[in-house]
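# Using only what follows, build the 3D model:
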Amino acid sequence: MSRPASNVGSGGLGNRPRSPGPAAFAGLGPHNEGPETPSRVGPGIAPGRMEESTPDFLFERKIQKFFDMAEAYCYAHMNFPSTAGDALLHPLIKDRLMKAATQESAHQLASTRHTRYLLMTKVVLMWIIRHIWTEIPPFEGFDLEADRRISNYKRQIYQTTPPLLRHHFLSRIAQDVQRIRAHPDFLSYFQRLVCSQATKLWAIVHPLMHYPTLPFDWEDLKSLIYTAYCISGEMWATPFEWRFDFTPVGTPYDPSMVNKDPYIKGTREELARRNLVVKLGITPAVYMRDSADGFARTAQLTSHQVLVKDA
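Okay, the predicted model is just below:
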């Protein structure tokens, strides 16, 4: 698919991003130097040939590597502050920036190269989590009968559903996702899906690119969406629940968080003693819940990455 026209319009802008709340499992109930530029070669992950086993340390690294990839994309293509350019943004895009930060801090964060790309990273991740990682059915339209079954299983999962029954429904969803990904026609569908979703996200990120980075801005975005869908397929091909928590602004800093502010130095323990609070939650903490043996056990796979300020 060719690069979208510059005036791709506001398609997709009406879908407001929303980060999951602390109890909402997905879909179911440093930087003085910039990050590396995204690879032009594309991710070495085949959409239909990923592990079906329990996500482990390697999967944890895949998620963190994807967060790094999103940050690198925003650093390479969206880290060009322009007060005049931002003033002309569509109100819905301005609204996304304020929802990613706060009404008071969004302009400040977007106005400097030290923090603009981090704010843009959160905007991109909020959209991907909402529209790719927590979307049910995850590959809607490829197999309508499987879509119907998956939607039915999802409707039967509540916060009060017993763990074993919850695991049963999640296992059925995983089986359908595995069958879809193994289908010989899945790859062509997958490529169309990636282009379709990349076009929707392009309508949001392109107006925030005040200086062109042709042709890599579009190609790198497709690579980012491709990788996001590969991870989504692996998530839903296992009988686990997923939660993505962004740290709210004003939360006291604690040593479990990763500080990305280039001007605030110190170890995590030293920072925790300085009465700091979160100025921006950049990437979410990712949690995985397993109910296989009748007990719901939750594991944290990634840490919150944040900007901090004095309380």
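
# contacts and neighbour counts: CA atoms only from here.
Noted.

# For burial, what's the neighbour tally of the nearest residue to Lys222 once chain neighbours are set aside?
Leaving aside its chain neighbours, Lys222 sits nearest to Ala198 (5.7 Å; criterion: Cα to Cα, 6 or more residues apart in numbering). Ala198 is flanked by 22 other residues according to other Cα atoms under 10 Å.

# cool, Ala70 as well?
Burial of Ala70, expressed as a neighbour count using other Cα under 10 Å, amounts to 25.

# Okay, and it sits in which element?
helix 57-77 (DSSP states H and E).

# Can you tell me what sits against that helix?
Contacting residues not belonging to helix 57-77 are listed as 34-38, 117-118, 120-121, 124-125, 209, 212-213, 217, 220-221, 224, 227-228, 231, 283, 301-302 [Cα atoms under 8 Å, 6 or more residues apart in numbering].

# For those, which ChimeraX command selects only the ones that are buried?
Applied in ChimeraX, the following selects the buried portion of those according to 16 or more other Cα atoms under 10 Å:
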select :35,38,117,118,120,121,124,125,209,217,220,221,224,227,228,231,283,301,302
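
# Show only the entries of the contacts of helix 57-77 found in helices.
Secondary structure from DSSP state H places 117-118, 120-121, 124-125, 217, 220-221, 224, 227-228, 231 of these in helices.

# May I see the buried residues of the helix holding Ala70?
Residues 59, 63-64, 66-77 are the ones in helix 57-77 that count as buried (16+ other Cα under 10 Å).

# this one next, for a side-by-side:
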Amino acid sequence: MSYYFGNTAMPSGFSPVLDQAQSQLNSARMSHAQIQQELQSLIQYRAMTPMSVVEGQQRDGEMSQLRVRLRQMEDEMNGLRDTIVRQQATIRNQSVAISNPRQYYPAPNATPTGCGDNPPQDRTVVQSMGPTMRSTHQTVYNHPSSVNPFGSPADRSSNNTGNPPSAHGGGQRAPGTGMQQPENNMALVPVSAVTSTATTINEQFACVFGMVEKFSWSHVNFPSSHGDNQLNRHIKERFLQAAAPTQAFPLMTSPATRYLLVAKVINAWIQDKVLRADSFRGFNANIDSMIDDAKNQVYQSTPAQVKFQLFNKIAAQMRELRQNAQFMRFVGKLAQDRGNELWQQIVLPLMHNKTSRDWDDMASLMEEAHRLAIMMYSTTDQYRFEMPEGSTLFKKNAMMVTSKQTMPNGMSTDQLEARGARVKLGISPRVVVKTSTPTGLINEKTVVPAKVLVDMAFR
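The predicted model follows:
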């Protein structure tokens, strides 16, 4: 069983009450920002849309309800802030007491030995030259992760002591290596573990897209004018391409939507770099040549019988790769290298203070993305990705609303489509599979709907 967010060790300076209060405060902030956005959209719609007296009164009532909810949430956040301040004061007092004990105790062993309280978990592990990735079931050793000042695992090999490193660095830490509290408290939001038990490619697609959204939710920093001004042109262009020019800035500067825009950019990167027929180039030159030859013969006008034979040829080569005992080691190294590439190109400038957990979650995401690529090209099916553009009409059969967006009055997807709701941002693509047969029959269907953020101005 493979867990996505497996580092459950409590950072130094935390208590369960403080952790829970901080988590509730972060969630309340996100909800407060989202309600503010809904209220702003409703005010704009009310001011610019001609409507009857009855409808105008109805909209005024909705705005009044939203203002009441905002005041209630502000009171709740103030209470949580008071709780956090009290807990922090308690922790400071306890730290002083611990640092000045009344009697001497034997010094603890500085060598990390793992958490005895945490039972070993069954993880899929691939032995590679860098951080350990997963492929065959082994017991995970609870040694801490090691990161360089950038949070990236690039220099981990120099820290290798011969013990299998943990895929999720938990357990005790040597003095001086304590985890830093991130500036962005969103990183402390507890995220439910994503269990990699996908048995079908449909489940694996949903798993990977879900992990991307959870990664962004947990690790992306809050908007900051100073910080965003420091972003390089390459990253800014990615965000401008991910959303309409008029929407990119509001999405990036709102705490409720910033992480969704980042998730879309990461999804596009994985689609472009990992989910390809030639994703595993470099392991076997002959197989690379055969896959390229088959891939280059696939056109939109290629007959279905021929497509079946070509994709069957690619699947046969993929099966041959998987039979090689060294292939999964190669995949582990490939996932590490691509994780570093994604980290440097997109993730690094958009995160809080770097911790080992950041890379652990990235490593799990890269592992599952490469597992998905292997599954995709081990069959004769052909996959197409369709990302909804902004202002596209919402279609319930092809789209689903992100779980973080609350619909007014519990509005269903049927009602959204009937009332002409439009997409504000496509987050993950719709996945369409086209199945060919030796006789030429073609079956096309949606296996994973697109995940979208709905524009609430339609109400």
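
# still on that earlier bit, quick check: next helix or strand after the helix holding Ala70 of the first structure?
Beyond helix 57-77 of the first structure in the direction of the C-terminus, DSSP H and E gives the next helix or strand as helix 83-87.

# so where in the second structure does the helix or strand just after that following helix end up aligned?
Taking DSSP H and E as the definition, the helix or strand that follows helix 83-87 of the first structure towards the C-terminus is helix 91-100. Residues 233-242 of the second structure are where helix 91-100 of the first structure aligns, with TM-score structural alignment as the criterion.

# What mean distance separates that stretch from the matching residues in the first structure?
The superposed stretch 233-242 of the second structure is, by mean Cα distance after the TM-score superposition for the first structure, a mean 0.7 Å from where its aligned residues fall in the first structure.

# Tell me the counterpart of Ser223 of the first structure in the second structure.
Per TM-score structural alignment, the equivalent position to Ser223 of the first structure in the second structure is Ser364.

# start to end distance for stretch 189-204 of the second structure?
Using Cα to Cα, to the nearest Å, the end-to-end distance of stretch 189-204 of the second structure comes out at 24 Å.

# I meant to write stretch 343-357 of the second structure there.
Its start and end residues considered, stretch 343-357 of the second structure measures 13 Å (Cα to Cα).

# for that stretch, the distance to its chain's centre please.
Between the mean C-alpha location of stretch 343-357 of the second structure and the chain-wide mean there is a distance of 13 Å, by Cα atoms, centre = their mean, to the nearest Å.

# could you pull out the helices for the second structure?
Shown for the second structure, the helices assigned by DSSP H span residues 16-48, 53-99, 201-219, 225-229, 233-242, 245-253, 258-273, 285-295, 304-323, 327-342, 356-376, 413-418.

# Find me the equivalent region of the longest one in the first structure.
By that I understand helix 53-99 of the second structure. Structural correspondence for helix 53-99 of the second structure: none found in the first structure, per TM-score structural alignment.

# Can you check which part of the first structure stretch 424-436 of the second structure sits on?
The alignment of stretch 424-436 of the second structure onto the first structure (TM-score structural alignment) spans residues 279-291.

# now swap in stretch 323-337 of the second structure and tell me
Under TM-score structural alignment, the alignment places stretch 323-337 of the second structure onto residues 182-196 of the first structure.

# How about the matching stretch, which residues are buried there?
When burial is assessed from 16+ other Cα under 10 Å, stretch 182-196 of the first structure yields the following buried residues: 186, 190, 193-195.

# And for stretch 72-79 of the second structure?
When burial is assessed from 16+ other Cα under 10 Å, stretch 72-79 of the second structure yields the following buried residues: 73, 77.

# roughly how far out does that stretch sit from the chain middle?
Here stretch 72-79 of the second structure is found 29 Å from its chain centre; the criterion is Cα atoms, centre = their mean.

# would you list every one of the strands in the stretch 201-311 of the first structure?
Per DSSP state E, counting those that start in this stretch, the stretch 201-311 of the first structure carries strands over the ranges 241-245, 258-259, 276-283, 285-290, 297-300, 305-310.
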